[in-house]
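Q: Model the following, please.
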Amino acid sequence: MFGGGGGGLDPRKMEQMMKQMGIDTEELDATEIVIRTPEKELVFSDADVTVINAQGQQTYQIVGEPETREAGSGSDAGEDTAIEDADIPADDIEIVAMRTGASEDDAREALEEADGDLATAVEKLEAEPK
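A: Next up is the predicted model:
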């Protein structure tokens, strides 16, 4: 498309050519991207996202390695979905334990009762007498 080989094209020249054709690119500072299908969720935690705007149409390019989960197992699952121990991220347990001064076991239990909601778990633990 852009002449001989294309593999050795200077990224700055490529960007200039794209601008001349009316194509703008922008890096998006995304912390997490989730793609949901009926069967599974693809979760990109450390991905590079580029927004490409060409002729008024935006295209998102995601570069990274996703973690695959069963559909409905993420933190945005419905309220009726029970969260098992393995589904509560260790980081969430640590955050709740540090914020409240509770043990990790108590933090995990509070998160399970709160269906993984950090704020609700913290409120529950802070309301309990120590």
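Q: drop to CA atoms for contacts and neighbour counts, all remaining ones
A: Fine.
Q: Could you pull up the contacting residues of residue 33?
A: Going by C-alpha atoms under 8 Å, 6 or more residues apart in numbering, residue 33 touches 43, 44, 45, 47.
Q: And for the last one, the neighbour number?
A: Other residues within reach of residue 47 by the criterion other C-alpha atoms under 10 Å amount to 19.
Q: residues touching it, list them.
A: Contacts of residue 47 by C-alpha under 8 Å, 6+ apart are 30, 31, 32, 33, 62, 63, 64, 65.
Q: Second chain to compare with the first, below:
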Amino acid sequence: MFPGMGGGRGGMNPKKMQGMMKQLGIEMSEINNAEQVIIKTTDGEIIIDNPAVSIMRAQGVDTYQINGDVRTVPKELVIPDEDVRLVCEQTGASEEDAKKALEDNNGDLAEAILALSS
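A: Predicted structure coming up:
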């Protein structure tokens, strides 16, 4: 607890806290009309529905705090037809086998060709 910040059972006094933050050069704001936040990663997406988004600006740096209903969606591997044809041409494999080899090797052409060549 900070001395003189309203301590006790009620926690910090929000007005005093705002004043203290302002003195330190920290600004707080909210995005009131956010519908969804999507964070894209190499493994997929983290989706936050019905988000409450707060922004804290301190020393020229914005920090976002997001609360809401979180769900994850794994990345779907898309294998281009050109890649399947290339693996077929290089290995003599069927399209089905070439596509499976590409899926098993996360779309890596060289690995798929090596897997079917051995």
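Q: about what we covered before: can you say which of the contacts of residue 33 of structure 1 are buried?
A: Taking 16 or more other C-alpha atoms under 10 Å as the criterion, what is buried in those is 43, 44, 47.
Q: want to try CSV for those residues, with secondary structure and distance to residue 7 of structure 1 as columns?
A: Output for these, formatted as CSV (DSSP: H, G, I helix; E, B strand; the rest coil; distance: C-alpha to C-alpha, whole Å):
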residue, secondary structure, distance to residue 7 of structure 1
43, strand, 30
44, strand, 27
47, coil, 23
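Q: Closest one of those to residue 105 of structure 1?
A: For those, the minimum distance to residue 105 of structure 1 (C-alpha to C-alpha) is 26.5 Å, reached by residue 43.
Q: Can you tell me what the closest one aligns to in structure 2?
A: Residue 43 of structure 1 maps onto residue 47 in structure 2, with residues paired by TM-score structural alignment.
Q: any chance you could map the strands in structure 2?
A: 26-31, 36-41, 44-58, 61-74 (DSSP state E).
Q: The first one to strand 44-58, inter-axis angle?
A: Relative orientation of strand 26-31 of structure 2 and strand 44-58, computed by axes from the mean of the first three to the mean of the last three C-alpha atoms, to 10 degrees: 140 degrees.
Q: Which strands or helices does strand 26-31 of structure 2 pack on?
A: strand 44-58 (3 or more C-alpha pairs under 8 Å, 6 or more residues apart in numbering; DSSP states H and E).
Q: for the strand it packs on, which positions count as buried?
A: In strand 44-58 of structure 2, counting by 16+ other C-alpha under 10 Å, buried: 46, 47, 48, 49, 50, 51, 52, 53, 54, 55.
Q: what angle separates that strand from strand 36-41?
A: For strand 44-58 of structure 2 against strand 36-41, the angle by the same axes, to 10 degrees is 110 degrees.
Q: tell me the average deviation of strand 44-58 of structure 2 from structure 1 after fitting.
A: In the superposition with structure 1, the average deviation recorded for strand 44-58 of structure 2 is 0.9 Å (mean C-alpha distance after the TM-score superposition for structure 1).
Q: Alignment lookup: residue 64 of structure 1 to structure 2.
A: By TM-score structural alignment, residue 64 of structure 1 lines up with residue 68.
Q: so how far is residue 36 of structure 2 from the residue lying closest to that match once chain neighbours are set aside?
A: Once flanking residues are discounted, residue 68 of structure 2 sits nearest to residue 51: 4.4 Å by C-alpha to C-alpha, 6 or more residues apart in numbering. As judged by C-alpha to C-alpha, to the nearest Å, residue 51 of structure 2 and residue 36 of structure 2 stand 6 Å apart.
Q: what does residue 8 of structure 2 give?
A: On the measure of C-alpha to C-alpha, residue 8 of structure 2 and residue 36 of structure 2 end up 37 Å apart.
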